[in-house]
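Chemist: One predicted model, sequence on top.
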Amino acid sequence: MTDAVERAEPTAREPVPLTPTAIVLESVQKTFRSGPLGRGRVVTALADLDLEVPTGTLHALLGPNGAGKTTTVRTVATLLRPDSGRVQICGIDALADPDAVRERIGLSGQYAAVDGNLTGFENLRMVGQLYGRRRRDAADRARELIAEFGLDDAADRPMRTYSGGMRRRLDLAGALINRPELVILDEPTTGLDPRGRQRMWEVIEDQVASGTTVLLTTQYLEEADALADRITVIDHGTVRAEGTANELKTTTARSILTIQTSDDTAERTDLVATTLADIGLGMPRRLGPDRWSVAVADGTRSGVDAVKICDRAGIDVVDAQVTAPSLDDVFLRLTERREPT
């Protein structure tokens, strides 16, 4: 590295007042031309998308392939300019001053954006220098992150010798090199084994606990359920639902009541079906000679009510269970594939 780089001072950030919302997208639209040389039909990637992420929280962005997640992430990261709408990141107008936004964010993608011929330490030091840090400051920060991410033993090995989990940790460390206010994690644990994912979860939780805002896209719904303060589900470039995991489960999906009848009433199918149809939401399903299920609205209370109603109808229930909806149920219900209107 030249003396000029050695003596270079990091670019000073202009002070920006801390805002209650780290991300504000209002009526954001983005279209692309499909086909060779962009001469095909117009494809709408984002259609009047609204998104707000409070400062110091982890917000998960969910959606099927082609829903608009990547376009949203690239817009937030100032890698893509929307056709219209408002984009404010960390209190800054991202369309008017994208450079100021880039100084305050870190981006970690699905694939480690590092040089396989450099060591882990050299990669992180290089990223720090690209952010404008002096070589010594960049080296100190790199060593700090290597220790934090448990990469001490591999710090001086070429990155090409790293496992998939180690590369992901190194990539996330690179996104944190400049102590960003906002970190964008695009499917950071894809392909990791359960232990590697758990370790990444711990690192991400530590970042949020320290005050960093995190925007997370993931294909693992249990990951969003475990980590996110709030979740936005998008499809066809629009928001389908937003809320906490529990709010989405409660308002979007349905609990399932399953009952088992005694042998004496197992053959009285018409009576059981009619009674459960009156109790539940929609028609019940017969799961076996003596087992039935039906969607219900009131969770566990529906199970208690069902036993009472069945007893009055002369149906002997030997077991009744209510299964709460999962985030998978929410996702499937909200993103049933349909052609956009």
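Modeler: Received the coordinates, thanks. Residues are numbered from 1 along each chain as shown.
Chemist: For the rest of this, base every contact and every neighbour count on C-alpha atoms.
Modeler: Noted.
Chemist: Helices of the stretch 1-150 of the chain, start to end?
Modeler: 3-7, 69-76, 98-102, 120-130, 135-148 (DSSP state H, counting those that start in this stretch).
Chemist: Just the buried residues of the fourth one, please?
Modeler: The neighbour-count check on helix 120-130 (16 or more other C-alpha atoms under 10 Å) flags 120-129 as buried.
Chemist: What of the last one?
Modeler: Of the residues in helix 135-148, those with enough neighbours to count as buried (16+ other C-alpha under 10 Å) are 135, 138-139, 141-143, 145-146.
Chemist: and of these, the nearest to Val28?
Modeler: Comparing these against Val28 with C-alpha to C-alpha picks out Leu145 as the nearest, at 35.4 Å.
Chemist: Tell me how far that closest one lies from Gly196.
Modeler: According to C-alpha to C-alpha, to the nearest Å, Leu145 and Gly196 sit 17 Å apart.
Chemist: cool, and Val307?
Modeler: Here Val307 is placed at a distance of 45 Å from Gly196 (C-alpha to C-alpha).
Chemist: Now do the strands in the stretch 201-341 of the chain.
Modeler: 213-217, 230-235, 238-243, 255-261, 285-288, 291-296, 317-323 (DSSP state E, counting those that start in this stretch).
Chemist: again with the stretch 51-200 of the chain
Modeler: With DSSP E, counting those that start in this stretch as the definition, the stretch 51-200 of the chain shows strands at residue ranges 58-62, 84-89, 92-93, 105-108, 182-186.
Chemist: Structure two is appended below for comparative analysis:
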Amino acid sequence: MERTDTRTEPAIRCRGLHKRFGGTVAVDGIDLEVRRGECFGLLGPNGAGKTTTVEILEGLQPRDGGEVQVLGMRWESDAAAIRQRLGVQLQESEFSDRLTVEEIVRMFRSFYRQGPTPDELIDFVQLGEKRRAQVRHLSGGQRQRLSVACALAGDPDLLFLDEPTTGLDPQSRRQLWDVCEAFKARGGTILLTTHFMDEAERLSDRIAVMDHGRVIAHGTPAELIASLGGAHVIEFAATAQPSDDELRAIPGVTRVSTHGGATQLTVEETHRSLPALLDGIGAAGGVLTELTTHRATLEDVFLALTGRELRDE
């Protein structure tokens, strides 16, 4: 399962990608480039256009405009060749409950001209002890790893993962992360969609955030978090508080926003800004009713960019 492909063209390149459904513009002229050997996270709320974008890249939807290259090829002329080099794991895969893990993996392996043996696939996703178990007896995490094994049956260069850990417990999530990291370590490329910011930060080398059919931000997780201008977030609620202008004047505050009845301050250093905030609330005649602090995360980036929670759907 070792890779010797050293070509330097991107795994995915699209320019001016456009898709419309009736009067609705789902994808509005986006540019994307996914480098070989990286995990690229594509984030956005429902309706942002990410699902349509991924379906176009997978060859499931025709585009209305723009250019798309996958592994240096085009769907219009190279569909059969592209499919042999793609792996697609869906959020929900329907397997026959009475087939065993080994039977399902052997079936999927038969669809491809080349690839690892069924035993190698089963071991790679850590299902060796379940190879003779029927699907109906698998846990949610085991079913997801089986789905990934099927996506890897043709030893793909490019793997699409659609919210791979939705509904899984923490241990199962981390086991699936290990599988993804092992695939990437062998030289594979991953395009990941997820609603979990810790997952995106853990797995993704670079991230693009979509909303309203457009890419509104892109960069490494560290670069996106740094774009907030501060390393920490103070979230509070009070019976009365300083105005937004007065909050912005607090030492170290780089951003002020309001979500769900609470005010969020992005700050450089909590110990520098918090005393001034408490003094300001007191001067306004207010009483603090809620206070939390945390390091700035991708979740805060998403809120800053879109004005809503990632899972507001």
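Modeler: Nice, I can see it. Keep in mind it's a predicted model, so treat the numbers as computed, not measured.
Chemist: Please state their TM-score.
Modeler: Structural agreement between the two chains, given as a TM-score (TM-score structural alignment, normalised by the length of the second structure), stands at 0.80; 285 aligned residues with a C-alpha RMSD of 3.3 Å.
Chemist: quick revisit: which two from the buried residues of helix 120-130 of the first structure end up farthest apart in space?
Modeler: Taking C-alpha to C-alpha, the two most distant members of these are Gly120 and Gln129; they sit 14.5 Å apart.
Chemist: Identify the residues contacting stretch 248-255 of the first structure?
Modeler: 241-242, 295-299, 322-327, 329-330, 333-334 (C-alpha atoms under 8 Å, 6 or more residues apart in numbering).
Chemist: Select only the buried ones of the residues you listed in ChimeraX?
Modeler: Buried members of the contacts of stretch 248-255 of the first structure, identified by 16+ other C-alpha under 10 Å, are gathered into one ChimeraX selection as follows:
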select :241,242,295,296,297,298,299,322,324,325,326,327,329,330,334
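Chemist: Name the SS class of the nearest residue to Phe236 of the second structure once chain neighbours are set aside, please.
Modeler: By the measure of C-alpha to C-alpha, 6 or more residues apart in numbering, the closest residue to Phe236 of the second structure outside its immediate chain neighbours is Leu291, 4.4 Å from it. Going by DSSP: H, G, I helix; E, B strand; the rest coil, the secondary structure assigned to Leu291 of the second structure is strand.
Chemist: Surely Leu291 of the second structure touches Ile234?
Modeler: Yes: using C-alpha atoms under 8 Å, Leu291 of the second structure makes contact with Ile234 at a distance of 7.2 Å.
Chemist: What residue in the second structure is paired with Ile177 of the first structure?
Modeler: In the second structure, the residue equivalent to Ile177 of the first structure is Ala153, according to TM-score structural alignment.
Chemist: same check, this time on Met200 of the first structure
Modeler: Under the alignment (TM-score structural alignment), Met200 of the first structure maps onto Leu176 of the second structure.
Chemist: Can you give me the separation between its match and Gln89 of the second structure?
Modeler: As it turns out, when the distance is counted by C-alpha to C-alpha, Leu176 of the second structure lies 12 Å from Gln89 of the second structure.
Chemist: shared neighbours of the two, anything?
Modeler: Between them, Leu176 of the second structure and Gln89 share these contacting residues under C-alpha under 8 Å, 6+ apart: Pro164.
Chemist: can you list the buried residues of helix 135-148 of the first structure in a markdown table and add distance to Thr212 of the first structure?
Modeler: Formatted as a markdown table, those follow (distance: C-alpha to C-alpha, whole Å):
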| residue | distance to Thr212 of the first structure |
| --- | --- |
| Arg135 | 25 |
| Ala138 | 20 |
| Ala139 | 22 |
| Arg141 | 17 |
| Ala142 | 19 |
| Arg143 | 20 |
| Leu145 | 15 |
| Ile146 | 19 |
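Chemist: Counterpart of Glu92 of the second structure over in the first structure?
Modeler: Using TM-score structural alignment, the partner of Glu92 of the second structure in the first structure is Tyr111.
Chemist: residues contacting that match?
Modeler: Applying C-alpha under 8 Å, 6+ apart, one finds that Tyr111 of the first structure lies in contact with 168, 171.
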